[in-house]
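> could you look at this predicted model? Sequence included:
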Amino acid sequence: MKELWRNRVFLIVFSTDLLENIGVWIRNMALLFFVMEISGNNPTAVSLLTAIEYVPILLFSVIGGALADRWDPKRTMISANLLSSLSVCVIAVLLWKGYWSAVFFATFVSAVVSQFSQPASAKVFKIHVPEEQVGSAISVSQSMGSLFILFGPIVGTFVYEASGVYVSLFAMALLFLLSAFMLLGLPSSKRASSVSDSHEKTSLLAEIKDGIRYVRHHSHLRGIVWLFAMLGLGSGLINPLEVFLVTDRLQLPKESIQWFTALEGVGMLLGGILASALHRQLNGKLVIHGAIVFFAVSVVVEALSTSAPLTGTMRLLSGVLLAFLQIVLSMKMIHLVAEEYVGRVNGTMTPLFVALVMISSFVAGPLMELTSLITVFCLSGFFLLLGSLGVNKIMEAEPPQSQSNQEQQHPLSKPKHQQSLETEQL
């Protein structure tokens, strides 16, 4: 862990992530409260904020991933932060002139930009963080994310109530500007120019198709896709209905759901800390299998439970195991994906997960009306359990070599695409 904190690249990325998380939560809470006040607590307007965040993931994730593989990740991250900062300033001006619906555009732009910056950040980890430090780096990032799940709304609410929407938006813009300035300290990718030259010879659509083929032809990535698909279906079914566990099963006020959400956040924080300390001793297969099986069981237990302590305990433990699962899967993604495909693989998997979450969330309410709350949660548990079928494929894989290394070892043997498949296919 000490070596990680001496890694300049990690320190810069961690510090900028910290600033960006603060800015995002300040913006999120400011826009939420502003829309509620302007619209008179209109649920359609509030839900539209969430929907607008998902649409860019479906539309731009694949494109953003492919472009992240083309571009220097340092420049991509800096450009994304500058664009986010500029867009928020423009939105603040529009709000000042009375165009309050511009808040939806701000949310949309921010979500679009993130589809470029996130895969670029993953590529920075792949290039500049030594393999033995990746587990610690992901664990620290996971713990920071869990902290913001707990305290982000508090910080955002405080800033909004103390200063209002305009100060909140300009504070977010300033934080992203500072983040972009700090990212200037990142080293440029040594392979950026050569990779960019090679990409210029092929079209963007061809590269997107190549990324999809890369996923399809590697069984360990197919296993992750299957796991993500089942997690998307299972979580989408129960996310909109969790409030009914509180009101119908536990007979508590709907506002009490915040405490169960907080317990899950505490669990994720504890899990991140534990995984950071134990990541080298973790049995990846056991962690993924155990987490998925526990999630499936806990969903059913929560549906059947009429005890608040039991439900709270399941939420806490689910948070711990969710942190372990995210860290193990993130480590696998970094280890098992060749550097030149990091962006496209992320861009291929993310929209699949989000699409299935949206589809299952859409049918959750009608399905509950046709059957029952317990039936829907049991169906969710079944989908989660099916996700464990892909674990063996994930764990059997070997770390890939980049295409450039393959070419050096087999310069005259076979085409680049065929070399990659034979080297990595199981």
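Looks like it arrived, so ask away.

> from here on, contacts and neighbour counts on C-alpha atoms
Will do.

> just checking, residue 207 touches residue 68?
No: applying Cα atoms under 8 Å, one finds residue 207 not in contact with residue 68, separated by 11.3 Å.

> among the two, which residue is more densely surrounded?
residue 68 (29 against 19; other Cα atoms under 10 Å).

> what about the closest residue to residue 28 other than its chain neighbours, how many neighbours?
Nearest in space to residue 28, with sequence neighbours left out and distances taken as Cα to Cα, 6 or more residues apart in numbering, is residue 156 at 7.4 Å. Each residue near residue 156 was counted by other Cα under 10 Å, and the total is 22.

> please, which helix or strand holds residue 156?
helix 131-183 (DSSP states H and E).

> which residues does the helix or strand following that helix contact?
Using DSSP H and E, the helix or strand that follows helix 131-183 in sequence is helix 192-200. Residues outside helix 192-200 that contact it (Cα atoms under 8 Å, 6 or more residues apart in numbering) are 70-72, 207.

> now rank the residues you listed by neighbours and give me the top one.
residue 70 (26 neighbours).

> quick one on the thing from earlier: mark which of the contacts of helix 192-200 are part of helices, please.
70, 207 (DSSP state H).

> which of the contacts of helix 192-200 lies closest to residue 4?
Proximity of the contacts of helix 192-200 to residue 4 (Cα to Cα) peaks at residue 72, which lies at 22.9 Å.

> below is an additional structure, to be compared with the one above:
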Amino acid sequence: MTAPGAQANRLKRTFEALSVRNFRLFAGGQLLSVTCTWMMIVAQDWLVLSLSGDSGTALGLVTALQFTPVLLLTLMGGRLADRYDKRVLLICANAASGVLSLLFALAVLLPGAELWHVYLFALGLGTVNAVEVPTRLSFISEMVGVELLPNASALSAAYFNAARVVGPALAGLLISVLGTGPVIALNAVSYLATVLSLLAMRPGELQRGGAPQRGATRVADGLAYVRGRPDLLLPMALVGVVGMFGFNFQLTLPLLAKTVFHADPRAFGLLASALAAGSLLAAFVTTARRGRPTATLVVASAIAFGLLETLTGLAPTFATALVLLAATGFASMTFAQATNHRIQLGSAPRFRGRVMALYALIMQGTTPVGALLLGWLAEHWGARSGLYVGGLVSLAAALAVLFVQLRGTGDGAPPDEDIRANRPEVPDHR
């Protein structure tokens, strides 16, 4: 039986990063905002299917438009994050997202909403995300420092997935009662929480490691840095394939719910929440991490994800799909966290904004290609194909990376300067 003192210490270590005031403010604002963002995503997807006659191609196009700016502009966003004050950039990005979401809500609430309205605002929000995502990822280390970075990153994933549990389920209920417009309007208001939390921070407590760089922040230097680091390059490549084909749940789940199980918005919300519940559990498991994950953990979690997503695509009943989606969510978050921590903890601070921008670019920027392909596939081969094809491709990529690693050519120790900058450089199997 575990002693009460040991339980208290374990709980304290799980939420250790929340002892930092700036991060506590940030996490609170994000929890509310991200919950409403997931509600908006469900409302947006349901609106697209309603306006297009359940078209997988239309849904794929919306997803592509939302992530295309990430593909084109994220590296520039990472350059901005390394060059300017990340807190100020995040305030501006969240304020811009709030304004765009409000305009989107008005377009839906007023008579005559059309598909091109959805396309336009998806593109606009994606453009803002190209700056916000790499800035937010690299800002976490400034709030808590390198030692607490894995814990803070895992807690960030926890609140993100808590939002994914609550948001879709609540959205399904509200859409059934109020329609999609009010849900999108609620998301617009929620950005105030993030902006206010950033304004309430104490800039003097941020661990910036010196003044922002001005003249030596070329995108090409960041790419050259990663190219010379096999231990960063291989997980980046694996993230690219899994992100393109495996992580297209925004496309595959609405189609699965509406065309395979003939579900209503509430049931669709349950599918999304099941995926998020598994991800949330994995996020809490990784709060115990204190060192850099091994390459083996990255590949093993990718293999598990590929197998589980394939099985989800073959699920015979709605109940079976819920269970498999929860397991798939656990594997997907384990993989995402392992690659995030392996890449971020292996990067020198002066390159971290650009490295995490490349990570975000590869993770999310490949989504447009995958969304268009899987949308076409689902429309011609059925909604299930988007899941099992994505799972099989992810599995094949993980096995290919495993083969490279077994040959001993795909990993390497980081340079001494990175070890000193990211102490402790201790492999972590969690």
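Sure, I can see it. In this text, all values refer to a predicted model and were calculated from it rather than measured experimentally.

> so what corresponds to the residue nearest to residue 28 of the first structure in the second structure?
Using TM-score structural alignment, the partner of residue 156 of the first structure in the second structure is residue 171.

> its match contacts residue 44, doesn't it?
No: look at residue 171 of the second structure against residue 44 with Cα under 8 Å: they stay out of range, at 10.5 Å.

> figure out the helix or strand that residue 417 of the first structure lives in.
Residue 417 of the first structure is located in helix 416-424, with elements delineated by DSSP H and E.

> where does that helix end up in the second structure?
Under TM-score structural alignment, helix 416-424 of the first structure corresponds to no residues of the second structure.

> what is that helix packed up against?
helix 403-409 (3 or more Cα pairs under 8 Å, 6 or more residues apart in numbering; DSSP states H and E).

> ok, back up a step: state the distance from the match of residue 156 of the first structure to residue 286 of the second structure.
With distances taken as Cα to Cα, to the nearest Å, residue 171 of the second structure is found 28 Å from residue 286 of the second structure.

> and the longest helix for the second structure?
helix 21-52.

> now the angle from it to helix 180-199?
160 degrees (axes from the mean of the first three to the mean of the last three Cα atoms, to 10 degrees).

> quick check: buried residues in helix 21-52 of the second structure?
For helix 21-52 of the second structure, a neighbour-count test (16 or more other Cα atoms under 10 Å) marks 21-27, 29-49 as buried.

> same question, stretch 111-122 of the first structure
Buried, per 16+ other Cα under 10 Å, within stretch 111-122 of the first structure: 111-122.

> can you check which part of the second structure it sits on?
The aligned range for stretch 111-122 of the first structure is 126-137, by TM-score structural alignment.

> now the matching stretch on the first structure. Mean distance?
For stretch 126-137 of the second structure, the mean deviation from the first structure after alignment is 1.5 Å (mean Cα distance after the TM-score superposition for the first structure).

> gap between that stretch and the chain center?
11 Å (Cα atoms, centre = their mean, to the nearest Å).

> counterpart of residue 196 of the second structure in the first structure?
Using TM-score structural alignment, the equivalent of residue 196 of the second structure in the first structure is residue 181.

> what's the burial count for its match?
Neighbour tally, residue 181 of the first structure, other Cα under 10 Å: 14.

> burial count for the closest residue to it other than its chain neighbours?
Closest residue in space to residue 181 of the first structure, ignoring its immediate chain neighbours: residue 78 at 7.7 Å, by Cα to Cα, 6+ apart. Close neighbours of residue 78 of the first structure, defined as other Cα under 10 Å, add up to 20.

> show me what residue 78 of the first structure lines up with in the second structure.
Residue 78 of the first structure maps onto residue 91 in the second structure, by TM-score structural alignment.

> check which helices and strands the helix or strand where residue 212 of the first structure lies sits against.
In this structure, residue 212 of the first structure is located in helix 204-216 according to DSSP H and E. Where contact means 3+ Cα pairs under 8 Å, 6+ apart, helix 204-216 of the first structure is packed against helix 43-70, helix 219-238, helix 342-370.

> how far is it from where the chain is centred?
21 Å.

> residues of that helix that come out buried?
Buried residues in helix 204-216 of the first structure (16+ other Cα under 10 Å): 207-208, 210-212, 214-215.

> tilt between that helix and helix 342-370?
With the same axes, to 10 degrees defining the directions, helix 204-216 of the first structure sits at 70 degrees from helix 342-370.

> since that was my last question, I'll sign off now.
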